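**Q** Please find the sequence and the predicted model below.
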Amino acid sequence: MKEIKVGIIGATGYGGIELIRLLSNHPHFQIHAVYSSSQDGMEISEVYPHLANILYTLKKIEPKEMAKELDIIFTATPSGVSSQLVPQLLKEGIKVVDLSGDFRLKTEELYEKWYKKPSASIEDLEKSVYGLSEWFADEVKESTFIANPGCYPTATLLGLAPLAQKKLIQPNSIIVDAKSGISGAGRGLSPIVHYAEINENLKIYKINQHPHIPEIESILARWDDQIGHISFSPHLIPMSRGIMSTMYVQLNKEFSAEEIHQLYVNCYEDAPFVRVRKLGEFPSTKEVSGSNYCDINVTVDERTNRVTIVAVIDNLVKGAAGQAIQNGNIMMGYDQQTGLNVLPIYP
């Protein structure tokens, strides 16, 4: 099959470097160029010495020149950058998977309220397809522009989807307690990621203000418009990678733990990257580290008719670069697992 020439914008961030790691072993995607707006002209190994044998020079971002060379571009940029850059790339006819949050919300007002930045135009927002691969693969396959889901939404939506699809959730009852490793805050420096601040510490942040809240709510509403609002509390924990999203949901009908567990097994039996664990066996973040898996389990408190769902992912893989490649595979007509059958790193 044809070799697919790939470009990575934002290659010096954690999402970008994870794209390089995973794409380096992809049988069809060939990294043709890497780009940086702040470090162009440098070798990637100068930024990341562990890539000493990878000979990539960081290039300037020039959409017209990129269109002559590339088939697909992954944009691993901060929010507020992609909204300006991606429309130029699309105009040049390049397929794009965007890892920022700039195209996940479908109205300008909603984006500006939660991200506190100017929005992309409504015309460009409407062009994107939300790339939660397990549920929207048919749309991804027909698209040229994917808005890659956020890390928290990936774990949370995969955990809630079977109940939402079956309309089993009591309105306004969802509570999400989510915890992320420090890499989720990006590579930039801020007090919250200093060693002395986070070591032996647990921090809650952006309570009721996290921009992933409307992303989660908007997708849940596609499945059941009666679900309403969620309560979402994100935390940073002193580890490099991983997300655990623990969700509490009030059911609108009575079910046993066995019935709800079987619902999840059935929903994800054809999803190669979602592993529903045995009843009573709950996953931990290390069990998916470095992989594109989302491990899930679920139980029911029959006294309260409340479901507890636990979903874990590697925030840099299934929550970013791995899912982006999964979407890229689907867009380009390959099996979604291509280049992603990497076992978790353990311990």
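**A** In hand now; what should we look at?
**Q** From now on I want contacts and neighbour counts done on CA atoms only, so please keep to that.
**A** Will do.
**Q** Need the contact partners of the lengthiest helix in the chain.
**A** In the chain, assigned by DSSP state H, the helix with the most residues is helix 151-165. Under the contact criterion Cα atoms under 8 Å, 6 or more residues apart in numbering, helix 151-165 has outside partners 132, 169, 176, 178, 184, 212, 215-216, 219-220, 223-224, 227, 243-247, 263-264, 267, 294, 296, 309-313, 315-316, 318-320.
**Q** Buried only: go through those residues for me.
**A** Buried by 16 or more other Cα atoms under 10 Å: 132, 169, 176, 178, 184, 212, 215-216, 219-220, 223-224, 227, 243-247, 264, 267, 294, 296, 309-313, 315-316, 318-320, out of those.
**Q** Show me where the protein has its helices.
**A** Under the criterion DSSP H, the chain contains helices at 14-23, 44-47, 63-69, 82-91, 108-115, 122-127, 133-142, 151-165, 195-198, 212-223, 257-267, 322-331.
**Q** what about versus this one:
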Amino acid sequence: MTITAGIVGGTGYTGVELLRLLAGHPQVALQVITSRAQAGVPVSTIYPNLRGHIDLAFSEPDTEALAACDVVFFATPNGTAMEMAPALIDRGVRVIDLGADFRIRDLSVWSDWYGMAHSCPALAAEAVYGLPEQGRDAIRRARLVANPGCYPTAVQLGFLPLLEAGLVDTGQLVADAKSGASGAGRQPRQHTLLCEAGENFHAYGASGHRHLPEIRQGLEAAAGHPVGLTFVPHLIPMIRGIHATLYGRLLDPSVDLQAVYAARFADEPFVDVLPPGSHPETRSVRGSNMVRIAVHRPEGGDMALVLAVEDNLVKGAAGQALQNLNLMFGLPETLGLQGIAVLP
């Protein structure tokens, strides 16, 4: 089986990472890659690492061309997918949105955080949240998958075992997360310039960040009730990677956290629970679809401390999108995603 694929918005960091992964997928044939700004320009001119692997040129977005594909990925600014996806889905195309248009179920909350009205509430209600470790069966049946954000992936996977088993006080969860500069996208911004970001470290969005309602929604689904979450993201001076340090107060400090995490993720191909006492490093997942997790109980107290690392462009975006494609089309979940992390 060959799956024909199109990408809307192929010039950003997430889009090019998706191109890199799809070029190595044995059962996917890329047909369309759109970019209004770069229409007519060969992909390899913008991204020379793809020379010899992708021979397509960027093209203007065209519904007819995209509708000829089996699946279309949206790697676009928020607000784009919700305008284009309905026409494609009506013609039998399956859609994976790497943006935020379909991630949040409560559209009034979505509008508050993204500053616009949602244009297709019916599809938003149908969309399946694409975190395979939490919703694999629903993803297999989906016409529309909302690919999770980068921070939400690391934070949710780190907390899932604690919440599913009812092991922590869900009113006082804390997520302290750091991301490399590629998480801000490819568009020039002063705070990601080398002279601004280099030799520097700072928090942002401490009073409220767009990923907060998405994370909270996923954690509440795992817990089965509302949760209290403090989420603080930080920018660190590196290109790729997310490190999430998560805190939850244990209801029973005698619980064997290592055993809980090892059992929960035993059959997950892209979650690696490290041995006791480990401290995962972002470089250990660079370029791979793996999340590495370590659990601690400092000084034998009642605090569960979870450390989770991922590549924000792979498991936090394009790799997870490819994982979802495999599920949607009945392929082995790991197909095209077996690459080993790049180190150093």
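**A** Yes, it's here. These numbers were taken from a predicted model, which means no experiment stands behind them.
**Q** How about the residue of the first structure sitting at the aligned position of Gly130 of the second structure, nearest residue that isn't a chain neighbour?
**A** In the first structure, the residue matched to Gly130 of the second structure (TM-score structural alignment) is Gly131. Leaving out its chain neighbours, the residue that sits closest to Gly131 of the first structure by Cα to Cα, 6 or more residues apart in numbering is Asn148, at 5.0 Å.
**Q** how close does Phe270 of the second structure get to Gln27 of the second structure?
**A** The gap separating Phe270 of the second structure from Gln27 of the second structure is 20 Å, by Cα to Cα, to the nearest Å.
**Q** Mind checking which of the two has more residues around it?
**A** Neighbours of Phe270 of the second structure and Gln27, each counted by other Cα atoms under 10 Å, are more numerous for Phe270; the result is 21 against 15.
**Q** isn't Asn333 of the second structure right up against Ala321?
**A** For residue 333 of the second structure the amino acid is Glu, not Asn. No: counting by Cα atoms under 8 Å, Glu333 of the second structure stays clear of Ala321, with 11.1 Å between them.
**Q** Filter the contacts of helix 151-165 of the first structure down to just the ones in strands.
**A** Under the assignment DSSP state E, these contribute 176, 178, 243-247, 294, 296, 309-313 to strands.
**Q** which pair in those spans the largest distance?
**A** Of all pairs drawn from these, the greatest distance, 16.5 Å, lies between Val176 and Cys294 (Cα to Cα).
**Q** Aligned counterpart of Gln323 of the second structure in the first structure, please.
**A** Match for Gln323 of the second structure (TM-score structural alignment): Gln326.
**Q** Please disregard the earlier target; I meant Phe265 of the second structure.
**A** In the first structure, Phe265 of the second structure lines up with Tyr268, judged by TM-score structural alignment.
**Q** Hmm, Arg277 and that match touching each other?
**A** No: with contact defined as Cα under 8 Å, Tyr268 of the first structure does not reach Arg277; the gap is 11.1 Å.
**Q** Check the gap between the match of Gly130 of the second structure and Ile175 of the first structure for me.
**A** Applying Cα to Cα to Gly131 of the first structure and Ile175 of the first structure gives a distance of 24 Å.
**Q** more crowded one of those two?
**A** Applying other Cα under 10 Å to Gly131 of the first structure and Ile175 shows that Gly131 carries more neighbours, namely 30 against 17.
**Q** And that one, how far from Ala120 of the first structure?
**A** Gly131 of the first structure sits 18 Å away from Ala120 of the first structure, going by Cα to Cα.
**Q** now do Glu200 of the first structure
**A** On the measure of Cα to Cα, Glu200 of the first structure and Ala120 of the first structure end up 40 Å apart.
**Q** Which of these two has more residues huddled nearby?
**A** The residue with more neighbours, out of Glu200 of the first structure and Ala120, is Ala120; 24 against 10, by other Cα under 10 Å.
**Q** Contact partners for the residue nearest to the more buried one when sequence neighbours are not counted?
**A** Spatial nearest neighbour of Ala120 of the first structure, chain neighbours left out: Ser83 (4.8 Å); criterion: Cα to Cα, 6+ apart. Applying Cα under 8 Å, 6+ apart, we find Ser83 of the first structure in contact with Asp102, Phe103, Ser119, Ala120.
**Q** Check Gly171 of the second structure too.
**A** Contacts of Gly171 of the second structure by Cα under 8 Å, 6+ apart are Val227, Gly228, Leu229.
**Q** aligned partner of Tyr13 of the second structure in the first structure?
**A** So, by TM-score structural alignment, Tyr13 of the second structure is matched to Tyr14.
**Q** ah, wrong one, I meant Asp302 of the second structure
**A** Aligning on TM-score structural alignment places Asp302 of the second structure opposite Asn305 in the first structure.
**Q** Does that match touch Ala257 like I think?
**A** No: using Cα under 8 Å, Asn305 of the first structure makes no contact with Ala257, being 9.7 Å away.
**Q** Mean deviation, the longest helix of the first structure versus the second structure?
**A** Overlaying the second structure shows helix 151-165 of the first structure at a mean distance of 0.4 Å from the equivalent residues (mean Cα distance after the TM-score superposition for the first structure).
**Q** Alright, that wraps it up for me.
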